[in-house]
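Participant: Give me the fold of what follows.
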Amino acid sequence: MADLKTLLLNRDTEVAEVFESAKERLSFYRSEIHFESTLLASRTSSYLSSQSFLMIAFASSMANTNPEWGSLFRLVVPSLLAALGLITSLHAVPGIRASYDVIERWHRKQAELLQTEGSAALLSNHQSALFGEGDNPAGGERYKRTLLFSLRTPIIFGSVWALLGAFCIVLYVVGVD
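Facilitator: Below you'll find the predicted structure:
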């Protein structure tokens, strides 16, 4: 474990030597944060789009009123759609979590840089406005609150799909038409 820590420390030191100044490192960190945030937004948007289509298909299939096979149809198709929604939710979590972790790592590196190099030396007057009142650029973690939507969305949809799937089965067992 100590070897891994040494390897990571050496790698970070080598990366620090690539940049000519701390300001370049800060700019690089911010571009990486921006890239990962865009990637996270894209993943979240794609996930929400897929869930929207599944939800529409689920609602449409539950509205089937065919007297001959409607009851069985309302059991099979919506249950399969609910299972698909639950599976896609479970598969979305690792990718969204990975993006969150990378963003958190870059924010931590940025905070360390600002703490060691001094934020006043790195930031011009107009750049310091990026950190709102009450934010501490060297350790503020408000960004985590903004990322919670992306982290929680698959959990919420997964829970809803589990409830809707159970609801379909209960309706079939009770025999509600």
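Participant: use CA for all of it now, contacts and neighbours both
Facilitator: Noted.
Participant: now the strands: where do they sit in the chain?
Facilitator: With DSSP state E, there are no strands along the chain.
Participant: gap between the longest helix seen in the chain and the chain center?
Facilitator: Longest helix in the chain by number of residues, with DSSP state H as the criterion: helix 70-117. Here helix 70-117 is found 5 Å from its chain centre; the criterion is CA atoms, centre = their mean, to the nearest Å.
Participant: tell me the residue furthest from the middle of this structure?
Facilitator: Using CA atoms, centre = their mean, the residue of the chain lying farthest from its centre is residue 68. It sits 43.7 Å away.
Participant: Could you check how far the closest residue to residue 75 other than its chain neighbours is from residue 158?
Facilitator: Nearest residue to residue 75 in three dimensions, chain neighbours excluded: residue 168, at 5.6 Å (CA to CA, 6 or more residues apart in numbering). Using CA to CA, to the nearest Å, residue 168 is found at 15 Å from residue 158.
Participant: Now show me the structure for the sequence below, then we'll compare the two:
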Amino acid sequence: MPDLKTLLLNQDTQGAEVFDSPKERLNFYRSEIHFESTLLASRTSGYLSSQSFLMIAFASSMANTNPDWGSLFRLVVPSVLALLGLLTSLHAIPGIRASFDVIERWHRKQAELLQTEGNVGLLPNHDSALFGEGNSPPGGKRYKRTLLFSLRTPIIFGAVWALLGAFCIVLYFFG
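Facilitator: Sure thing, here's the model as predicted:
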């Protein structure tokens, strides 16, 4: 009986018999990349939509000019919205990061396949990889640059929410 380390090392190669050809395996990897990229785009879109609604509510609550309870309202409601925005940003990071890691793993597997079976992704009489990294060196990481928006957005919004929350408190006590 093989040990656990051997099983883990062979985990990625055990599926080789599932595919009839390297081309089928490449198509599978690319469909997984497409699926995960769509999932990441959906998560990012949902996150941005929630942040835009929170930002509108924040701006509207800061515009309250009621002379009786407006200043207290401008402290409590925007501060709570800023805290909610910060919390949703912190909770969005793991899901977006997980999608990024899965996409990165599939790209790595695709690059390994293209290195070992270099001709599976090539068009006949052509030098660039079909749907691949084009003329970039093997193992190119251009796809990472396209995913940075999704990775950085929750961090940027989290920082903005922290600043806006602090602004509410400073404005209430010193304004």
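Participant: TM-score of the superposition?
Facilitator: The TM-score (TM-score structural alignment, normalised by the length of the second structure) is 0.92; 171 aligned residues with a CA RMSD of 1.6 Å.
Participant: which residues sit in contact with the nearest residue to residue 72 of the second structure once chain neighbours are set aside?
Facilitator: Sequence neighbours aside, residue 172 is the residue nearest to residue 72 of the second structure in space, at 7.7 Å (criterion: CA to CA, 6+ apart). Neighbour list for residue 172 of the second structure: 71-72, 74-75 [criterion: CA atoms under 8 Å, 6 or more residues apart in numbering].
Participant: just residue 36 of the second structure next, same as before
Facilitator: Here residue 36 of the second structure is in contact with 99, 102-103 (CA under 8 Å, 6+ apart).
Participant: now the residue nearest to residue 72 of the second structure: how far from residue 70 of the second structure?
Facilitator: 11 Å.
Participant: which residue in the second structure lines up with residue 52 of the first structure?
Facilitator: Using TM-score structural alignment, the equivalent of residue 52 of the first structure in the second structure is residue 52.
Participant: out of the contacts of residue 36 of the second structure, who has the most neighbours?
Facilitator: residue 103 (24 neighbours; other CA atoms under 10 Å).
Participant: excluding its backbone neighbours, what's nearest that residue?
Facilitator: With CA to CA, 6+ apart, the residue lying closest to residue 103 of the second structure is residue 33, at 5.6 Å.
Participant: Which residue in the first structure aligns with the one you found?
Facilitator: Aligned counterpart of residue 33 of the second structure in the first structure: residue 33 (TM-score structural alignment).
Participant: List the contacts of that match.
Facilitator: 103, 106-107.
Participant: Kindly report the same for residue 144 of the first structure.
Facilitator: Counted by CA under 8 Å, 6+ apart, residue 144 of the first structure has contacts residue 104.
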